[in-house]
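1. Mind looking at a prediction? Sequence and model below.
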Amino acid sequence: MNDDSTEKRMAGDYEIIQAVHIGDREVVLGENPQDDTGMKYMCAFCRQNALFAEYSEVMASDDFPEIVELFGQRVAEQAQKTHIELNKPRIQGIDDRPITAEGCIPISHEDDLHGKIIVIKPEVLRREYRRATRQLKLCMGGFGASPHSRGSACYCVDLYTGKESRYERMDVLGTIQPENLPGWAKHGLTAIQQEQAKKKTTKERER
């Protein structure tokens, strides 16, 4: 009996048959068996969120080995780009080992996470980001930040990159007190707080 319950991932008329997500982009390989224009296979970069997927630098061909070779090249290039990004001079000398449960305070349904420093579970992150510099976030809000909330979304700011992100409450390993943060994280927290204060002052002046 064939199991047709698994929904195929499609990019237009192409079924995605291989995909590797590393760093800030995903490399995909697609196939359209019905194509008769000489573009049966394609390779592209993909960025997606909960609403839509955006494909760029799409290359198509009827030559499968050629497209597979391109797929491999792009994966290798993206891996190298990510390796350089994760090992910039400013991170050298930082203890970037993943934070475990022993290194933070566990949370319960009673805890309010608003304004708290939260630690994301390593297994939630993609393999290349399972490190301390990608686990520590300042929780800004979301229904999941409130105790006993029916919602689960927690909106955060990354202490290392300063980028905004969203996680589920179940993704949170625990919290860390600001005074127990490593130096780089204290610096990141200060920068975020200063930026927040600046935005608040600007809004007050505009009233």
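-> All right, it came through fine.

2. going forward, measure contacts and count neighbours with C-alpha atoms only.
-> Will do.

3. Name the residues of the helix or strand hosting Gln78 that come out as buried.
-> Here Gln78 sits within helix 64-86, counting by DSSP states H and E. Neighbour counts over helix 64-86 (16 or more other CA atoms under 10 Å) mark Ile67, Val68, Leu70, Phe71, Gly72, Arg74, Val75, Gln78, Ala79, Thr82, Leu86 as buried.

4. helices and strands around the next helix or strand after it, which ones?
-> For helix 64-86, the succeeding helix or strand toward the C-terminus, using DSSP H and E, is strand 117-120. Counting contacts by 3 or more CA pairs under 8 Å, 6 or more residues apart in numbering; DSSP states H and E, strand 117-120 packs against helix 132-135, strand 136-141, strand 172-176.

5. try this one next to it:
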Amino acid sequence: MDNRTFAKDLYKFLKDNDSLGHFGDIPAEDGISELEEYLSDLDMVKETIKDIEEIADSFDDHDVYVTEVKPLLKGLRTVQEKLEAEQSKRMVADTGYEVKQSIQIGNQEILMAENLKAEDGNFYMKAEYTENGLIGEYSQVAVDSDYLEIMREFTKSLHGQIEKVASEIGKAAYQSEPITAKECHPNDYSQSIVGKVVAIKAEALRPEYRRGDRQLILVDGGNGANANARGNAVFCTHLNDGSRTRFERYDVQGEMKELPAWAAARLDAINAEREAARHPIPKSAPQETVAGYTITERVNVGKKTFVLGHNPKAVSPFVTWQQLEGRSGYDLGHYFSDRDRALADLHTRADSEREATSPVKARNPKNRDDAR
């Protein structure tokens, strides 16, 4: 049944049972047109279902419900399912191409999409998608009229990404066997885990990263790392390669009872690097000065660099700035009266930039046994 015909049936029923007189005040054609528009709006379809159910609750005659109400509700729910299916379609930006297949490996997703209405006849698309926080970027896009040609491009890109991730894992491959709950103390929310080495649950990681050397992290801070914390954010450093990332407290399996030899050695190396950074060897070369502030610290995150500057003569002697790749200047300054607060802000800004950009973390972890 088309929407116009169904709208006429709806109009008749609602007009006959219109206690508020809404449809009595407008011409029949206008009422039918209004209901026809509703059938293209998911929220209005849901509201109409509720209206009819409320009307039906007042009926005493079961036969009337079966012959009049039930067919309308069935039709409306069919329309609802159709609209929900259309809304759930994943499109490649505003190109008109709908994603038909996608496989994510590491930090990149390989997509195959289709647009059978493409005016140029290129009905099929291959693209690579990378998400950095709230921003998604499509790259290496190819379109073609030949489905098999696009699938060749799709599999070629997929194979290339597999090899890239395999190489990345191989550079810091210490332990392939996953770490189990038996090797950890329970994740006790009443205890702080700042400065502790903990294991992340294997199921919180993407399948390709469910390895012991990817599970072990050194906790640096975050609201979720504190005892009896209200938040969940846990900022940390991977022991295997020293990269920084973020997990949630419910992703934590627990503090390690005993570190494997490789992890103990990596922990010592990370601590030594941090100690050396606190007491850098003086450099004879002049340091960069910006607006009277001498740049003393730098942290690179993707396409941004965050810096800490010091000017003892300024009202606020310390500042943190960001610099975008390809630009010579700095912007978005945060000013402080003491170095510790400025240094904390430097790392907070860097950590915020890293959030959700880690290729390691799985999407929407489902097992949260100890989540509060």
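-> Now that the structure is in, tell me what you want to look at. Predicted, not measured: the structure shown is a model, and the values here were computed from it.

6. Let me see the TM-score of these two.
-> Here the TM-score for the pair of chains, by TM-score structural alignment, normalised by the length of the first structure, is 0.85; 202 aligned residues with a CA RMSD of 2.4 Å.

7. quick one on the thing from earlier: give me the mean distance between the helix holding Gln78 of the first structure and the second structure.
-> For helix 64-86 of the first structure, the mean deviation from the second structure after alignment is 2.1 Å (mean CA distance after the TM-score superposition for the first structure).

8. other SSEs contacting that helix?
-> strand 14-22, strand 25-31, strand 41-48, strand 53-61.

9. Mind telling me what His156 of the second structure corresponds to in the first structure?
-> His isn't right for residue 156 of the second structure; it's Lys. Matched to the first structure by TM-score structural alignment, Lys156 of the second structure sits across from Gln73.

10. Number of residues surrounding the residue lying closest to Val28 of the first structure once chain neighbours are set aside?
-> Leaving aside its sequence neighbours, Val28 of the first structure sits nearest to Ala19 (CA to CA, 6 or more residues apart in numbering; 4.3 Å). By the measure other CA atoms under 10 Å, the count of residues near Ala19 of the first structure is 17.

11. what range in the first structure does stretch 44-61 of the second structure sit on?
-> Using TM-score structural alignment, stretch 44-61 of the second structure pairs with nothing in the first structure.

12. ok, back up a step: quick check, nearest of the buried residues of helix 64-86 of the first structure to Thr201 of the first structure?
-> Distance ranking of the buried residues of helix 64-86 of the first structure against Thr201 of the first structure, using CA to CA, places Leu86 first at 33.9 Å.

13. Per the alignment, that closest one pairs with which residue of the second structure?
-> Match for Leu86 of the first structure (TM-score structural alignment): Ile169.

14. what's the helix or strand for Gly309 of the second structure?
-> strand 304-310.

15. And Ala56 of the second structure, by the same measure?
-> Using DSSP H and E, Ala56 of the second structure falls in helix 42-57.

16. can you pull the buried residues of that helix?
-> So helix 42-57 of the second structure, judged by 16+ other CA under 10 Å, has buried residues Leu42, Val45, Lys46, Thr48, Ile49, Ile52, Ile55, Ala56.

17. Serialize these to a markdown table and add fields for distance to Thr95 of the second structure.
-> Putting the buried residues of helix 42-57 of the second structure into a markdown table (distance: CA to CA, whole Å) gives the following:
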| residue | distance to Thr95 of the second structure |
| --- | --- |
| Leu42 | 23 |
| Val45 | 28 |
| Lys46 | 29 |
| Thr48 | 33 |
| Ile49 | 34 |
| Ile52 | 39 |
| Ile55 | 43 |
| Ala56 | 44 |
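
18. Cross-check the contact I'm expecting between Leu42 of the second structure and Leu83.
-> Yes - contact criterion CA atoms under 8 Å: Leu42 of the second structure and Leu83 qualify, at 6.1 Å.

19. what does stretch 186-204 of the second structure correspond to over in the first structure?
-> The aligned range for stretch 186-204 of the second structure is 106-124, by TM-score structural alignment.

20. End to end on the matching stretch, go ahead and measure it.
-> Distance across stretch 106-124 of the first structure, first residue to last, is 16 Å (CA to CA, to the nearest Å).

21. just stretch 335-344 of the second structure next, same as before
-> By CA to CA, one end of stretch 335-344 of the second structure lies 12 Å from the other end.

22. that older thread, and the buried residues of helix 64-86 of the first structure, which two are furthest apart?
-> Maximum distance among those (CA to CA): 28.4 Å, for Ile67 and Leu86.

23. Thr175 of the first structure: which of the helices and strands packed on helix 64-86 of the first structure is closest?
-> Between those, strand 14-22 lies closest to Thr175 of the first structure; by CA to CA that is 27.1 Å.

24. where do the helices sit along the stretch 251-372 of the second structure?
-> Remark: helices assigned in the stretch 251-372 of the second structure by DSSP state H, counting those that start in this stretch are 261-278, 339-354.

25. and the first one, which residues are buried?
-> Meaning helix 261-278 of the second structure. Those would be Ala263, Arg266, Leu267, Ile270, for helix 261-278 of the second structure by 16+ other CA under 10 Å.

26. And for the last one?
-> The neighbour-count criterion (16+ other CA under 10 Å) identifies Ala342, Leu343, Asp345, Leu346, His347, Arg349, Ala350, Asp351, Glu353, Arg354 as the buried residues of helix 339-354 of the second structure.

27. between it and strand 124-132, how many degrees?
-> 160 degrees (axes from the mean of the first three to the mean of the last three CA atoms, to 10 degrees).

28. do the same with the first one
-> Put simply, helix 261-278 of the second structure runs at 60 degrees to strand 124-132, going by the same axes, to 10 degrees.

29. How far off centre is helix 261-278 of the second structure?
-> 31 Å (CA atoms, centre = their mean, to the nearest Å).

30. In the first structure, what stretch matches it?
-> Against the first structure, helix 261-278 of the second structure falls on residues 183-200 (TM-score structural alignment).

31. Tell me the residues of the second structure aligned with stretch 144-164 of the first structure.
-> Going by TM-score structural alignment: stretch 144-164 of the first structure matches residues 224-244.
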